[in-house]
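Asker: Provided below for reference: sequence and predicted model.
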Amino acid sequence: MSRRDVMLALAATGLAPAAWAQPAWPSRPVQMIVPFPPGGQADVTARPVAAALERVFAQAVPVVNRPGAGGILGTSSVSRAAPDGYTALMALSSHAVLPESERIQDRVPAYTTEQFAPVARITADPTVLLVPADAPWRSVADLVADARRRPGAITFGSAGNYSTLHVAMAMFTGAAGIDLLHVPFQGGGPALTAMLSGTIHALASGPGPALPHLREGRLRALASWGQERLPALPEVPTFIKLGYPDVEFYIWTAVFLPAGTPAPVRERLRTALRDLCARDEGLRRALDAAGSPVAFQEGEAFEAFFQADSARLIQAVRRIGKVD
């Protein structure tokens, strides 16, 4: 039977010929956009996830770092991408914060969260407060006492104004009643590099990028923003245990697609991520080694988490206010 005869037979049964012609997804490489430079939390997560997806799809999944404006440039580029499943975003918890920060700065947001379809959360780690290993502060109490003696003299870095790392530090400095000098960078990776070179004094970071330097003894962790101590850093206390009950923050990573991406494509990607996070030992080992274990979440549970977390972070950004 010729292809034309098959299509006529399909039409006779009510099936659209277009369905026959539609190639299976993915039939070509799928770009995973990281809207930050290499070395930050989104990048550390994206690379083993992309490598695992390549094994499943038998297609290349290149990780493309597209930094700028604290994550806005890369994220907005995905919002404008064709909704065909061939451009995905590895986002951080700042995903909902950035449009609000644009409004605070009296600018039209470059994107809105409604332009994206959430697929799944991959990790969710409490942020860690880092200082250089040779810094004089052995504890949060030491840092706070020094900051009160020298307002504005101690610097902290971030991935940019209103970024995840900026918001986390704003929560801490507000609760402690101290004034630190904010030094924004183009991403968490450059901020961490600045910390290692002695350019800045403190940094909130996801544990993944920081863990190798903590193990090498180049950095010191003073506290974490979680409810419980991190398994990878059991000696590091939480801010909650140190008497800061409202200083709780998680830097999560999640995969999004442009809104309007066909449901079968979204479901294929979601299913692949679910199975990989549950069963792929290579992926799980890579994320564990990076200090960011799998914290997979999907569907209604992830959407509910995303909405609740976004509302809390937007409130924090509004407390920061307009940044000159």
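Answerer: Alright, I've got the coordinates.
Asker: rest of the way, CA atoms for contacts and neighbours
Answerer: Fine.
Asker: got the contact list for residue 17?
Answerer: Shown in contact with residue 17 (C-alpha atoms under 8 Å, 6 or more residues apart in numbering): 7-8, 10-11.
Asker: actually residue 41, sorry about that
Answerer: With C-alpha under 8 Å, 6+ apart, residue 41 has these contacts: 92, 188, 206, 208-209, 253.
Asker: rewinding a little: taking the contacts of residue 17, please make a PyMOL selection of just the buried ones.
Answerer: Buried residues within these, by 16 or more other C-alpha atoms under 10 Å, are selected in PyMOL with:
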select buried, resi 7
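Asker: Please compare the first structure with the one that follows:
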Amino acid sequence: MTKHLAHRLFASCATLVVGAMGLAGPAAAADAWPSQPLKMIVGFAPGGGNDILARILAKELQQSLGQSVVVENRAGAGGLIASEFVAKAPKNGHTLLLGSIGGNTIAPVLAKSLAFDPRKDLAPISLVAESGNALLVNAKLPYKNVKDFIDAARKEPGIINYASSGTGSTLHLAGALFAQQAGVNIVHIPYKGNSQALTDVAGGQVQAIFSGIPPAIVSAKTGQTRILAVTSKQRVKSLPDVPTIAEAGLPGYVFSSWYGLFTTGGTDPAIVERLAREVHKIISKPEVQAQFDAQGVEPVTSDPKSFAAQVDRELSRWSRDVKAMNITLD
């Protein structure tokens, strides 16, 4: 073989190897991932619905991925502080966000300004669960049902307070929608998280809260609070004897939430798809579904493309609907 021919063969082989590497790039990147511990960011304080589900999911992901998954709470601004942190994280799939309808599609349209683009800077991975909320009151109050609560609010406008996990949160919007449809004046008291809000309802500093169902169940078991109804269209499995608000005195009222997993926008699509598959496998486990059922949420998954389309639709929807409630974050 001549030296010239050998050189040409070597160059051709090198080109084929480089080309093959390029074709295998995304798959190889996903196979090599994760190369370090992961963070799962939660936009609300410990003890809330987002936090409880994040810890269930983190534990399962840690087992399936072989890397530690640490839950980190960054509360404030209706979930926007956490979303911004993930939006500005390295685009390597090692920083995750357990998001929700409030933090990812309501709070962004309520804020006067954003330091990130909720459509481009966060990559939707999969839905995790859907849930209603629970109307919870201090157990020492005389309200035994939704009708009692509405009658009292009509009798004394502006006297009844309700807590939430923050201005612009789903808990805030659930209460605002309730007040609008019932024609009552109840005063919103925002907190930085569901846990402290529930503590103050239990202690009597605030009369009521439209709480996430998981922490509402925990609170009601102490005997300090009472669940009057749930905001979902149908009763929830873990609270079969608790009526919906529509059943209990406010026909037509429905407010449902969802929880979902995100990572930083611009992350390799192969990694996003890998995470979506992992979430689907986790949520399909009977033991995980049982944990979700016990928390009053419905396990559900989706692919990244359909989840992104849902987020886009809801951003457009809430940008129209919240104007009628005159709610702003700033």
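Answerer: Structure's in. What do you need? None of these values were measured; they are calculated from a predicted model.
Asker: one step back: how about TSV for the contacts of residue 41 of structure 1, with secondary structure, neighbour count and distance to residue 29 of structure 1 added?
Answerer: Shown next, in TSV, are the contacts of residue 41 of structure 1 (DSSP: H, G, I helix; E, B strand; the rest coil; neighbours: other C-alpha atoms under 10 Å; distance: C-alpha to C-alpha, whole Å):
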residue	secondary structure	neighbour count	distance to residue 29 of structure 1
92	strand	25	23
188	helix	31	27
206	coil	29	29
208	helix	25	27
209	helix	22	27
253	strand	28	22
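Asker: Residue in structure 1 paired with residue 239 of structure 2?
Answerer: Aligned counterpart of residue 239 of structure 2 in structure 1: residue 233 (TM-score structural alignment).
Asker: quick revisit: can you tell me which of the contacts of residue 17 of structure 1 end up in helices?
Answerer: Within the contacts of residue 17 of structure 1, residues falling in helices by DSSP state H are 7-8, 10-11.
Asker: that older thread, dump the contacts of residue 17 of structure 1 to a markdown table, plus distance to residue 183 of structure 1.
Answerer: Formatted as a markdown table, those follow (distance: C-alpha to C-alpha, whole Å):
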| residue | distance to residue 183 of structure 1 |
| --- | --- |
| 7 | 62 |
| 8 | 66 |
| 10 | 63 |
| 11 | 63 |
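Asker: and of the contacts of residue 17 of structure 1, the nearest to residue 299 of structure 1?
Answerer: Residue 299 of structure 1 lies nearest to residue 10 out of the contacts of residue 17 of structure 1, by C-alpha to C-alpha, at 33.5 Å.
Asker: What sits closest to residue 25 of structure 1 if chain neighbours are left out?
Answerer: Counting by C-alpha to C-alpha, 6 or more residues apart in numbering, residue 265 is the residue found nearest to residue 25 of structure 1 once chain neighbours are left out, at 6.7 Å.
Asker: swap in residue 123 of structure 2?
Answerer: residue 265 (4.5 Å).
Asker: three-state assignment of the equivalent of residue 209 of structure 2 over in structure 1?
Answerer: Using TM-score structural alignment as the criterion, residue 209 of structure 2 maps onto residue 203 of structure 1. Three-state call for residue 203 of structure 1 (DSSP: H, G, I helix; E, B strand; the rest coil): strand.
Asker: show me what contacts the residue sitting nearest the centre point of structure 2?
Answerer: With distances taken as C-alpha atoms, centre = their mean, residue 100 lies nearest the centre of structure 2, 2.2 Å away. By C-alpha under 8 Å, 6+ apart, the residues touching residue 100 of structure 2 are 50, 257-260.
Asker: from these, which is closest to residue 298 of structure 2?
Answerer: After measuring those against residue 298 of structure 2 - C-alpha to C-alpha - the closest member comes out as residue 258, at 9.2 Å.
Asker: what about the nearest residue to that closest one once chain neighbours are set aside, how many neighbours?
Answerer: Nearest residue to residue 258 of structure 2, sequence neighbours excluded (C-alpha to C-alpha, 6+ apart): residue 130, at 4.2 Å. If you count neighbours by other C-alpha atoms under 10 Å, residue 130 of structure 2 ends up with 20.
Asker: host element of residue 70 of structure 2?
Answerer: Take DSSP states H and E as the rule and residue 70 of structure 2 turns out to sit in strand 69-73.
Asker: for residue 83 of structure 2, same thing?
Answerer: Counting by DSSP H and E, residue 83 of structure 2 is found in helix 80-87.
Asker: now residue 190 of structure 1
Answerer: In this assignment (DSSP H and E), residue 190 of structure 1 forms part of helix 188-197.
Asker: Check how far that helix sits from its aligned residues in structure 2, on average.
Answerer: On superposition with structure 2, the average gap between helix 188-197 of structure 1 and its aligned counterparts reaches 1.6 Å (mean C-alpha distance after the TM-score superposition for structure 1).
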